[in-house]
Structures are given as structure tokens and as C-alpha cells.
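1. The following block contains a protein sequence and its predicted model.
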Amino acid sequence: MEDSGQALTHELMDLSAAVDLIAQAAAVRLGVHQTDLICLHLLVRHGPLSAGEVAATLGVTAAAISPMAGRLEAGGFAYREMDPNDRRRVLLHASPAGAQQAYELFAGLYADVGEAFSRYSDRDVAMLIELLRTYRQLVTEHTVAMRRE
């Protein structure tokens, strides 16, 4: 019998696998690589990012970001612009059309999650969000550690 930590970890890993599968399907639908879709998500969620910031988050080299940015630009999902605070730095932005396409792809999921969790109190939802943030942070830390080994 698994302890509560193992049971929770297994459920969260199953969730991660399901999210990975929907991301694969979404990337195919948009005609981009899955990593490109993750980059687009980062831009929509966090705003403009430099190649170095995207690379650090994705665990790839900054050089790998240029072709990714090119693919996102070619598809109309993103655009590059000089950083107004540092003209040596280029920022990658989600285009309004790219953000809209990504949102529309997941609109049904947003609605279903909203409906499924509407029976929970705001406090319960806040606790769940905190649990997921903690899980994401732990997974990120372990990913970094695995890449170093």
C-alpha cells in the first residue's frame, strides 16, 4: 500500500502526463512543435521574455530559441522587438492573434474546469492552486537536478 506522499505524487504525475498529451494535440492543431507551444504559453502567461529567459525556463540553450522564435513568428503567434530599456536585448512577445488562438484552443477546458470546480469554496480552490504551484516548483527543481547529473 502506498503512503499519502506516493499516492499524491502518482496522481500528480498522471495529471502531468494528461497535460502533456493535450499539449501534444494542441501543438499539432496549431501546426507547431510542442516546445513552441510551451514557449507561446510562457509569453501569454508572463509577458515578453528574452531568449535567455525562455531558454532557462525550457532548459535549452539560448541558440535554440532563435529557430523557435522564427517558427512562432512565421505562424503569426509571436513577434520580436528590441527591449526599450536595453537596446542590446530582444524580447519575444505573444502576438494578439497568437494569444487568441491559444486561448480558443483551450476555451472548452477553461469552461469545464470552471464548472467542475465551482462547487468548491474559494478557500478550497486557493489551496488547490497552492498545491499545484508547490508541485510545479518541486518538478522544476528535480528537472534541473536531473539535467545536471
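-> Perfect, I can see it now. Numbering: from 1, shown residues only.
2. CA atoms for contacts and neighbours, from now on please.
-> Noted.
3. how about the helices in the chain?
-> Assigned by DSSP state H, the helices in the chain fall at 4-30, 34-46, 51-58, 65-74, 96-116, 122-148.
4. got the buried residues for the second one?
-> Of the residues in helix 34-46, those buried by neighbour count under the rule 16 or more other C-alpha atoms under 10 Å are 34, 36, 37, 38, 39, 40, 41, 42, 43, 44.
5. Tell me which other helices or strands that helix touches.
-> helix 4-30, helix 51-58, helix 65-74, strand 86-94, helix 96-116 (3 or more C-alpha pairs under 8 Å, 6 or more residues apart in numbering; DSSP states H and E).
6. before we go on, here's another structure to hold up against the first:
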Amino acid sequence: MAADEATRRRKLTVAVKDALRDLNIELSLLNRRFGGQVELREVDFSCLDLINRHGPMSPKELSRRAGLHPATLTGILDRLQNGGWIVRERDPESADRRAVTVRAVRERNSALYEVFSGMNNRMDALCADYTDDELTVIADFLRRTGGAGQQSADELAR
């Protein structure tokens, strides 16, 4: 009986991993199409999303969070600033007069919300099918999956 249970568990684990791979593909496709609508490259949108979610930060902090080389980030920030998505402001906390903070232009977010409204509505409908306890488990699983992905990316960066 234990062998049957182990086999069933392996099959379920493989099914979860396969579903995550499928999700990754679909979200990548969504992000590419989304980027085409608002004229943002995927990496540019990822950086903008980090700034929107975590608030103003230094380019060095953004580089670390995004896993990007600072020189690569400079071009991304230039494109975001030229598109009116972010501003670079002098960091008043720093003794170094060259230090800057990157801040999202919140007024531009309405363009993002409009393009993502279909996905947001579909996610609301999907979540409505689950109990609060089930949503708690799903949110925990997704957070832990994100953590596993971050750890794996950190390993690969070494």
C-alpha cells in the first residue's frame, strides 16, 4: 500500500509542476502581449512592477531585486523615464549628491489597469469559486513557489 501511496504522491507532484510550467508559458505570453499594448518590454514591465509594488527605491536596490546588472538597468530606466512611467529624483537622505531614487508615476498606472482588466476580472471570478481557507492555501503555495524560484535564481547567479 505504501508503494501505491508513493506513486500517487509522485504523480500529483508532477501534475503540480506541469501546471506551473503551463502557467509560466501562459503568463509569459500574456506579458508579451500586454507589453505590446503599453509599449513596454517584459523586463521593463517587471522593473516597473517592482517599483509600483515596493515603492521608491535606488537603482542599486532595483537591480538587486530584478536580478539585473546595473548597466542593463540603466537602459531600462531610461526607457521607463522616456515613456513617462518613472521619475528619477535626487535622494535627500544620501550624502552623495549623485544618489537618486526611482519612483513610479502613479498617474500612468490607469493605463496598466485598463490593459490588465480582463485578467483581473477573470482572476476575481476564479477566486470566487474557492473558500477562504482554500484561497489561504493557494496564496501560501504561490508565495512559497515564488520563494523557491528566487532561491533557484540566486543559485544560478552564483
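-> Received, thanks. Keep in mind that what you see is a predicted model, and the values were worked out from it rather than measured.
7. TM between them?
-> TM-score of the superposed chains, computed with TM-score structural alignment, normalised by the length of structure 1, equals 0.90; 148 aligned residues with a C-alpha RMSD of 1.6 Å.
8. picking up where we left off before, can I get the helices of structure 1 in a markdown table including distance to residue 82 of structure 1?
-> Below are these laid out as a markdown table (distance: least, C-alpha to C-alpha, whole Å):
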| stretch | distance to residue 82 of structure 1 |
| --- | --- |
| helix 4-30 | 26 |
| helix 34-46 | 15 |
| helix 51-58 | 12 |
| helix 65-74 | 14 |
| helix 96-116 | 18 |
| helix 122-148 | 29 |
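9. Between those helices, which one is closest to residue 83 of structure 1.
-> Residue 83 of structure 1 lies closest to helix 51-58 among these, at 11.6 Å (C-alpha to C-alpha).
10. Just give me the mean distance for the closest one relative to structure 2.
-> When structure 2 is superposed, helix 51-58 of structure 1 averages 1.5 Å from its matched positions, counting by mean C-alpha distance after the TM-score superposition for structure 1.
11. circling back to that earlier point, tell me the one of the buried residues of helix 34-46 of structure 1 nearest residue 87 of structure 1?
-> Among these, and counting by C-alpha to C-alpha, the member closest to residue 87 of structure 1 is residue 43, at 19.8 Å.
12. Under the alignment, what does the closest one map to in structure 2?
-> Residue 43 of structure 1 maps onto residue 51 of structure 2 when the alignment is built from TM-score structural alignment.
13. OK, contacts around that match?
-> 57, 62, 102, 103, 104 (C-alpha atoms under 8 Å, 6 or more residues apart in numbering).
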